[in-house]
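Novice: need a structure here:
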Amino acid sequence: MARYTGPKAKIGRKFGEAILGANKYVQKKNYAPGMHGRGKKRKQSEYAVQLAAKQKAKYIYGVLERQFAKIFHKASIKEGITGENLLKLLEARLDNTVYRLGIAPSRRAARQLVSHKHITVNGEIVNIPSYQLRPGDIVGVREKSKSLEVIVDSLARRSNRFNWLEWDNKLMQGKFVSYPEREQIPENIQEQLIVELYSK
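Specialist: So this is what the prediction gives:
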């Protein structure tokens, strides 16, 4: 079993913030999970801090190790700052964009909607969650799926608006306008530590 399907609170407590969605246990038990969670905090090595930064990014975006390594390689050969390129490529994934547009309540739900062929890109059904969007791509809900309860409810609660995305409520489709700048990405990720880890 590769993809993490365990308790969300456990991961939230591990990193000290609700990275897989709001959870009461992250606030109630503000110490790490497990039998050593309440113990004295040891000073972490440089490697441990860098690894934790990478694991956090992987959990947030729901990416596996090999996928993450491939994305990092693409980011490193692209012009610009590697860490920022990495986050831009992660944000350009189809499942993440579906979540950012408000079509799905979480990245996990977005991944499922894409896999079950409810999402279109430029009018064509795409069922690959890791599909890389390019500026100008139109992401929409398939005609037959527009009345799905999960999509309707999620769009009704939609509040976050992102500068690099445009949304048309009538057509139920959004446009991936451009790659986001680092300051526009709300996730608390220390991308420089990830770059340092891979450059060893």
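Novice: all contacts plus neighbour counts: C-alpha atoms, from now on.
Specialist: Fine.
Novice: give me the distance from stretch 185-200 to the chain's centre.
Specialist: Counting by C-alpha atoms, centre = their mean, to the nearest Å, stretch 185-200 is centred 14 Å from the centre of its parent chain.
Novice: who touches that stretch?
Specialist: By C-alpha atoms under 8 Å, 6 or more residues apart in numbering, the list of residues contacting stretch 185-200 from outside reads 47, 49-51, 53-54, 56-57, 82-84, 86-87.
Novice: dump these to TSV, plus distance to residue 136.
Specialist: Written out in TSV, the entries for the contacts of stretch 185-200 read as follows (distance: C-alpha to C-alpha, whole Å):
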residue	distance to residue 136
47	39
49	37
50	34
51	34
53	31
54	29
56	29
57	26
82	23
83	23
84	20
86	20
87	19
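Novice: quick one more, to check against the first:
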Amino acid sequence: MARYTGPVCRLCRRDGMKLFLKGTRCDTPKCGIERRDTPPGQQQSRRGKLTDYGVHLREKQKVKHYYGVLERQFRKYYQRAEATKGNTGDVLMSLLERRLDNVVHRLGFGLSRSAARQLVCHGHVTVNGKRCDISSYLVQVGDVIRVKNRSKSLDLAKGHMAENSRQTPDFLSVTGSDVPEGIVGRLPASDDVSIPVQTQLIVELCSR
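Specialist: Below you'll find the predicted structure:
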């Protein structure tokens, strides 16, 4: 599985906003963008204003960094959104929000999407009672995402839930105390995305 393995604080500084790629650390003074809010690299003063293309590209890169997907994956999501009825940008964000690693993170079982992706890939999560280790699996309405009922899985998930301070989005609901589980009540909408995204810029760039 291809993934970005470089310093994630660099991505937040490049996009100029917190992407919460390190979980609760992003809420502390140790956050990279809190310590240095300038873009990474040397001689920043020589860089001029972003071009129109640069503005569009930065918006797409921000979404890719936020959900932890690479270019080929992102293109597939865009092509699927383009072939679906409705606003292409809203459908695209809904598809990304439906990724299993994102849902596990939004439920609080993982402090960050990378931590949630690790939980999924290591088999600590089930979907409708069946083991699912595919982080890109797209959840459906009514799906039940549950932590495996074994000590190691429960310790990991409950440890993350104890540290998590963010609210669960409206399209998800958390149930179960002994064995944490979540239910997908509806498909996510553009309002459920927790960072500001100008989807029109992404659509204009990808449709060129």
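Novice: got a ChimeraX select line for the buried ones in the contacts of stretch 185-200 of structure 1?
Specialist: Here is the ChimeraX selection string for the buried members of these, based on 16 or more other C-alpha atoms under 10 Å:
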select :50,51,53,54,56,57,82,83,84,86,87
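Novice: among the contacts of stretch 185-200 of structure 1, which are in strands?
Specialist: Assignment to strands by DSSP state E places none of those there.
Novice: what's the local residue count around the equivalent of residue 131 of structure 1 over in structure 2?
Specialist: Per TM-score structural alignment, the equivalent position to residue 131 of structure 1 in structure 2 is residue 137. Applying other C-alpha atoms under 10 Å, we find 14 other residues in the vicinity of residue 137 of structure 2.
Novice: list the contacts for residue 137 of structure 2?
Specialist: Residue 137 of structure 2 makes contacts with 98-100, as judged by C-alpha under 8 Å, 6+ apart.
Novice: could you check how far it is from residue 145 of structure 2?
Specialist: 12 Å (C-alpha to C-alpha, to the nearest Å).
Novice: how about the helices of structure 1, start to end?
Specialist: With helices called from DSSP state H, structure 1 shows them at 8-15, 24-28, 46-61, 65-77, 82-91, 94-101, 107-115, 149-156, 191-198.
Novice: would you turn those helices into a markdown table with distance to residue 174 of structure 1?
Specialist: Rendered in a markdown table, the data for the helices of structure 1 read as follows (distance: least, C-alpha to C-alpha, whole Å):
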| stretch | distance to residue 174 of structure 1 |
| --- | --- |
| helix 8-15 | 29 |
| helix 24-28 | 32 |
| helix 46-61 | 20 |
| helix 65-77 | 24 |
| helix 82-91 | 15 |
| helix 94-101 | 7 |
| helix 107-115 | 14 |
| helix 149-156 | 12 |
| helix 191-198 | 27 |
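Novice: winner for burial among the ones you listed?
Specialist: Of all the helices of structure 1, helix 94-101 has the most neighbours on average by mean count of other C-alpha atoms under 10 Å, namely a mean of 25.
Novice: can you spell out which helices and strands pack onto that helix?
Specialist: Under the contact definition 3 or more C-alpha pairs under 8 Å, 6 or more residues apart in numbering; DSSP states H and E, helix 94-101 of structure 1 sits against helix 107-115.
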